[in-house]
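Undergrad: please find the sequence and the predicted model below.
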Amino acid sequence: MSETELLDATPPAESQLDEDDRLKPEFVDAVLEAVEAGDAEAAHLKVAPLHPADIADLVELTPAEQRPALVAAIGDLIDGDVLAEMNDWVRETLVDALTATQVADIASELDTDDAVAIIEDMEPEDQREVLRALDPDDRAAIEEALSYPEESAGRLMQRELIAVPEHWTVGGVLDYLRGHEELATDFWEIFVVDPAHKPVGTCALSWVLRSPRSVSVSDVMAREQTLIPVDMDQEEVALRFQKYALISAAVVDGSGRLVGMITVDDVVHIISQEAGEDILRLSGAGEGDINEPVLDSYKGRVRWLITNLVTALSAATIISLFGGTIEKLVALAALGPLVSGVGGNAGTQTMAVTVRALATNQLTQSNTLRAIRRELQVAVLNGLSVATLVGIGVALWFGHVALGGVIAVAMLVNIVIAGLAGVVVPLTLERFGADPAVSSSVFVTMTTDSMGFLAVLGLATLVGPALLA
């Protein structure tokens, strides 16, 4: 088949995506079949119309053992933009197969933040080789970014920006933008700086384009602006963008000098990443990436399972203390886990709400007591509703009104305790500097399990004669 025929036979990129903008399985299969058949030209022509993000998805959807052949077939389509969109684990595998010069060539094509994302996960020796292969200016920018803490604004920011002095006119700014090809090409705001290169305002491109050439920049700029410290955590950066509806923001160093900018496209990625991390931490699933090596997933998860095993011993100990009560009324052995399980779910609900509120700065010291009271009120209402249902159900099923009353009271007690633990545990961990998303679930689960069995068996022991009647 000639190249013309291949082009005619290849549908546009839009037809390769389903209604959710995901690559259709039949398209992925067709590309891999072409690769397997040794028809690299056909595979290349099928993939060429795709957006870099979709090419990255194609590589991720390809089984690991077939990726080298796919990458070899589509060759030059795997550029810096594709690597920047790629899953970290998959990208790391591909980058490891490239030479230092190849990685340096790719990094030089990208904005600083995307280049840093590719280089920061490399082994130290490989990282040094890539940096040596870069141009001096690119190397200095990336080395400076790597000197900042991980997940900080310094790692996230890009150095490619437009900054002008406030004494310029709009006409001078336009001439400057049009006369220098090496300037940044993608930007929404122009930063205005003083002689010390400290930001004093911003000009939206729309203001510049619609203002007369003779007007001074100082007359059209907005002096109110949100400045991002270079060492600010990326999660805090995302919260500022969300709170103030920012498109871009200036990043300043310790002396207040403009050193870079952060744009909303990077923040959108951070919001998704941070939200996913919190969910995975709550479940103890490690990084939770389907491309993560099996052993790494095992190491990330097994320690939490072992920790839960240790905390579960507290519930087992409580059960062992009431062996005599269980022997007299075996139904307690079946109903204890019911109370414990429902309490655990109630605690998880409250914990999830609390962790999210802490992450988004909705829950602070000023409204802590109000939040605790609110969650207690919700817990009492939930407890009364569930306790009434389970109490009636147990009484009818076992034909024992006293047993139904014990289970109802135990359910109410455990759900209220679970609601309290779900909010107090994350708050306490946060106050002591620990990440509540990482450790809360262990302590909340231990509390609800232990208190569930203690409530059931303790109450059963106290009203023993009535139960055995």
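TA: Ah, there it is.

Undergrad: for the rest of this, base every contact and every neighbour count on C-alpha atoms.
TA: OK.

Undergrad: pull the number of nearby residues for the residue nearest to Gly260 when sequence neighbours are not counted.
TA: Spatial nearest neighbour of Gly260, chain neighbours left out: Arg159 (4.5 Å); criterion: C-alpha to C-alpha, 6 or more residues apart in numbering. Here the number of neighbours of Arg159 (other C-alpha atoms under 10 Å) works out to 20.

Undergrad: and Arg159, how close does it get to Ser147?
TA: 14 Å (C-alpha to C-alpha, to the nearest Å).

Undergrad: helix, strand, or coil at Thr368?
TA: Following DSSP: H, G, I helix; E, B strand; the rest coil, the label given to Thr368 is helix.

Undergrad: show me the contacts for Pro49.
TA: 12-13 (C-alpha atoms under 8 Å, 6 or more residues apart in numbering).

Undergrad: element containing it, please.
TA: Taking DSSP states H and E as the definition, one finds Pro49 inside no helix or strand.

Undergrad: ok, Val192 next?
TA: Per DSSP H and E: Val192 is located in strand 189-193.

Undergrad: ok, and what's touching the helix or strand just after that strand?
TA: Next helix or strand after strand 189-193 toward the C-terminus (DSSP H and E): strand 199-204. The contact list for strand 199-204, computed with C-alpha under 8 Å, 6+ apart, reads 188-194, 217, 220-225, 250, 256-258.

Undergrad: one more time with 7 Å
TA: Residues from elsewhere that reach strand 199-204, judged by C-alpha atoms under 7 Å, 6 or more residues apart in numbering: 188-194, 220-225, 257-258.

Undergrad: now stretch 264-273
TA: 238, 247-248.

Undergrad: at 8 Å instead, please
TA: With contact meaning C-alpha under 8 Å, 6+ apart, stretch 264-273 is reached by 156, 234-235, 237-238, 241, 246-248.

Undergrad: next up, a structure to set beside the first:
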Amino acid sequence: MAEDERPLDDDEVMLAPETESAAEDGARPDDRIDDERMDEENTLKPAFVRSVEAALDAGETGAVYDLVEPLHPADVADLLELFEREERHQLAAAITDLMTSEVVAELNDYVREEMMEALPAGRVAQIAEQLETDDAVQLIEDLDEDDQRAILAELDPEDRIAIQTALSYPEETAGRLMSRDFVAVPEHVTVGDIIDFLREGRNLPEDFLEVFVVDQRMHPVGTCQLSWILRTPRDVALGDVMKRDQTLIPADLDQEEVALMFQKYGLISAAVIDGDGRLVGQMTVDDIVHIISEEAGEDALLMSGAGEGDINEPIREAYSSRVRWLVANLGTALVASLIIAMFGAAIEQLVALAVLMPIVASIGGNAGTQTMAVTVRAIAMNQLTRSNTGRILLREFRVAMLNGATIAILVGLATAAVFTPTLGAVIALAMIINVATAGLAGVLVPVAFERLDQDPAVASSVFVTMITDSMGFFAFLGLAVASGIVSA
């Protein structure tokens, strides 16, 4: 990270400080341009993107600015992400005073990190100071330690302490994500005192939904929504109208657990406390929306072994995260292959076995994936716990038996009509066995990972697939031998 005074290179980007005009130009979603720029799904039209690209290639920076200027900051961020690295830097340089902190906050993590690494420490510090603390932390946390230290050294002491404190908490916890801007007052004041204090507007957050009431040790003792304050006579003591029963969030609590608390208790905001029970920040529902979206996408990607699955992820990182699961899957596939090899002589006697084997394995795999997806979601939502695991296991087994019987009847009748009734009965019974096994594996494998304090979404699919494939081949070929259709 270079010093703030050195000139920018050609591939570096200048980000503008927040200006009133820039904020007003795209501050409200209802101001979005929905004609030649935005389509009905609120995404940038390909023709508009091509026009920006053509203006960049022609070196017409004024035309580029005129095209981008009406866009909302979130759409400017989307536009930047659509370009490759070199063009992205050219675009940012052409719209310097539109590159506000709002745009930076909306950028994809990989894109934001790449652009911040191209800037001197002083420039990044200027952007960080314009952001909320949680957004500033997100801006800095993925950079190298040397870059982090250089940026922190450029910050005002107050901002530096707030960001360093946030970085001291583990990633994806409430301490990292919380806002340190909140309103806290002592219990002994009156409603009139609060109203006067809020009207003075000194050192208040720009947006807040409730006032936290604390004791002398800064421990939360209650909360009072702004609507209650506005409807209560001035001479009433705050302690008489505040809500003493409140949901407190430990600063080291995982973000997924925080989201579940908000969902379970219908929270709009909540106080965050440190290890000593002192109020250190707040979480608001807008933070939770991002968490829910992030966690849902993360679980889906982990189940497929696709890593972070970000289209802006560097190729080397994408390769590394995906190939290890493919290698693991190769190992589990060998187990199924060994089972097939055990019945090689039987398959040679009746080609129909080779034709029908993939059907048994495929249906079992799909059934296992369905049950596994339901189980992983139930674990993530705290719907599946130690107290109801047995009941959920029995439920999914019954569903699997019903599904297996239905598919068994269909495939059994079709096989009997095309080949022989005996072979139809064999594949029907094998289908029931495999689908039932898939139902059990779809529950037991994720639960086992969860009991071992591992993310059940990470590797469950690999093992469930191995179990269903292996059992499908073993059941079908074993029953074929046992029925006398073929000999071992």
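TA: Noted; the coordinates are in hand. Bear in mind that the values here come from a model prediction, so they are computed numbers and not experimental data.

Undergrad: which residues sit in contact with the equivalent of Ala312 of structure 1 over in structure 2?
TA: Mapped onto structure 2 by TM-score structural alignment, Ala312 of structure 1 lines up with Ala333. Ala333 of structure 2 makes contact with Met466, according to C-alpha under 8 Å, 6+ apart.

Undergrad: for the stretch 351-488 of structure 2, what spans make up the helices?
TA: Here the stretch 351-488 of structure 2 has its helices, by DSSP state H, counting those that start in this stretch, at 351-380, 389-418, 421-451, 456-482.

Undergrad: so the match of Ala312 of structure 1 versus Leu440 of structure 2, what's the distance?
TA: Here Ala333 of structure 2 is placed at a distance of 20 Å from Leu440 of structure 2 (C-alpha to C-alpha).

Undergrad: using ChimeraX, define a selection of the buried residues within the contacts of strand 199-204 of structure 1.
TA: Restricted to buried positions by 16 or more other C-alpha atoms under 10 Å, the ChimeraX selection for the contacts of strand 199-204 of structure 1 reads:
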select :189,190,191,192,193,220,221,257,258
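
Undergrad: closest one of the contacts of strand 199-204 of structure 1 to Trp168 of structure 1?
TA: Of all the contacts of strand 199-204 of structure 1, Val192 has the smallest distance to Trp168 of structure 1: 9.6 Å, by C-alpha to C-alpha.

Undergrad: so Gly254 of structure 1 sits against Ile228, correct?
TA: No: if you go by C-alpha atoms under 8 Å, Gly254 of structure 1 and Ile228 don't touch, sitting 10.6 Å apart.

Undergrad: hmm, back to that, helices - which of the contacts of stretch 264-273 of structure 1 land there?
TA: Under the assignment DSSP state H, the contacts of stretch 264-273 of structure 1 contribute 156, 234-235, 237-238, 241 to helices.

Undergrad: re the thing from before, settle it for me: which of Gly254 and Ile228 of structure 1 has more neighbours?
TA: More neighbours surround Ile228 than the other of Gly254 of structure 1 and Ile228, with 26 against 9 (other C-alpha under 10 Å).

Undergrad: tell me if the more buried one really is in a strand.
TA: Yes: using three-state DSSP, the secondary structure at Ile228 of structure 1 is a strand.

Undergrad: now the helices of the stretch 351-488 of structure 2 in JSON lines, with mean neighbour count?
TA: Formatted as JSON lines, the helices of the stretch 351-488 of structure 2 follow (neighbours: other C-alpha atoms under 10 Å):
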{"stretch": "helix 351-380", "mean neighbour count": "20"}
{"stretch": "helix 389-418", "mean neighbour count": "17"}
{"stretch": "helix 421-451", "mean neighbour count": "24"}
{"stretch": "helix 456-482", "mean neighbour count": "24"}
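
Undergrad: Met115 of structure 2: which of these is closest?
TA: helix 456-482 (30.4 Å).

Undergrad: whereabouts in structure 1 does the closest one align?
TA: Alignment of helix 456-482 of structure 2 against structure 1: residues 436-462, by TM-score structural alignment.

Undergrad: let me see the ranges of the helices in the stretch 51-200 of structure 2.
TA: 61-68, 73-81, 85-94, 101-106, 109-117, 121-130, 133-140, 145-154, 157-167, 174-177, 191-200.

Undergrad: winner for burial among those helices?
TA: Scoring these by mean neighbour count under mean count of other C-alpha atoms under 10 Å gives helix 174-177 as the most buried, with a mean of 28.

Undergrad: equivalent range in structure 1 for that one?
TA: Counting by TM-score structural alignment, helix 174-177 of structure 2 corresponds to residues 153-156.

Undergrad: just stretch 228-247 of structure 2 next, same as before
TA: Residues 207-226 of structure 1 are where stretch 228-247 of structure 2 aligns, with TM-score structural alignment as the criterion.

Undergrad: aligned partner of Asn87 of structure 1 in structure 2?
TA: With TM-score structural alignment defining the correspondence, Asn87 of structure 1 maps onto Asn108 in structure 2.

Undergrad: do I have it right that that match meets Leu79?
TA: No: counting by C-alpha under 8 Å, Asn108 of structure 2 does not reach Leu79; the two are 11.2 Å apart.

Undergrad: looking at the helices of the stretch 351-488 of structure 2, which is nearest to Leu56 of structure 2?
TA: When the helices of the stretch 351-488 of structure 2 are compared by C-alpha to C-alpha, helix 456-482 sits nearest Leu56 of structure 2, at 42.2 Å.

Undergrad: mean per-residue distance, that closest one versus structure 1.
TA: With mean C-alpha distance after the TM-score superposition for structure 1, helix 456-482 of structure 2 departs from structure 1 by a mean of 0.6 Å once superposed.

Undergrad: tilt between that helix and helix 421-451?
TA: Taking axes from the mean of the first three to the mean of the last three C-alpha atoms, to 10 degrees, one finds that helix 456-482 of structure 2 is oriented at 150 degrees with respect to helix 421-451.

Undergrad: distance from helix 456-482 of structure 2 to the middle of the chain?
TA: From the chain centre to the centre of helix 456-482 of structure 2 is a distance of 31 Å (C-alpha atoms, centre = their mean, to the nearest Å).

Undergrad: do stretch 340-349 of structure 1 as well
TA: Distance of stretch 340-349 of structure 1 from the chain centroid (C-alpha atoms, centre = their mean) equals 25 Å.

Undergrad: do the same with stretch 274-290 of structure 1
TA: Here stretch 274-290 of structure 1 is found 8 Å from its chain centre; the criterion is C-alpha atoms, centre = their mean.
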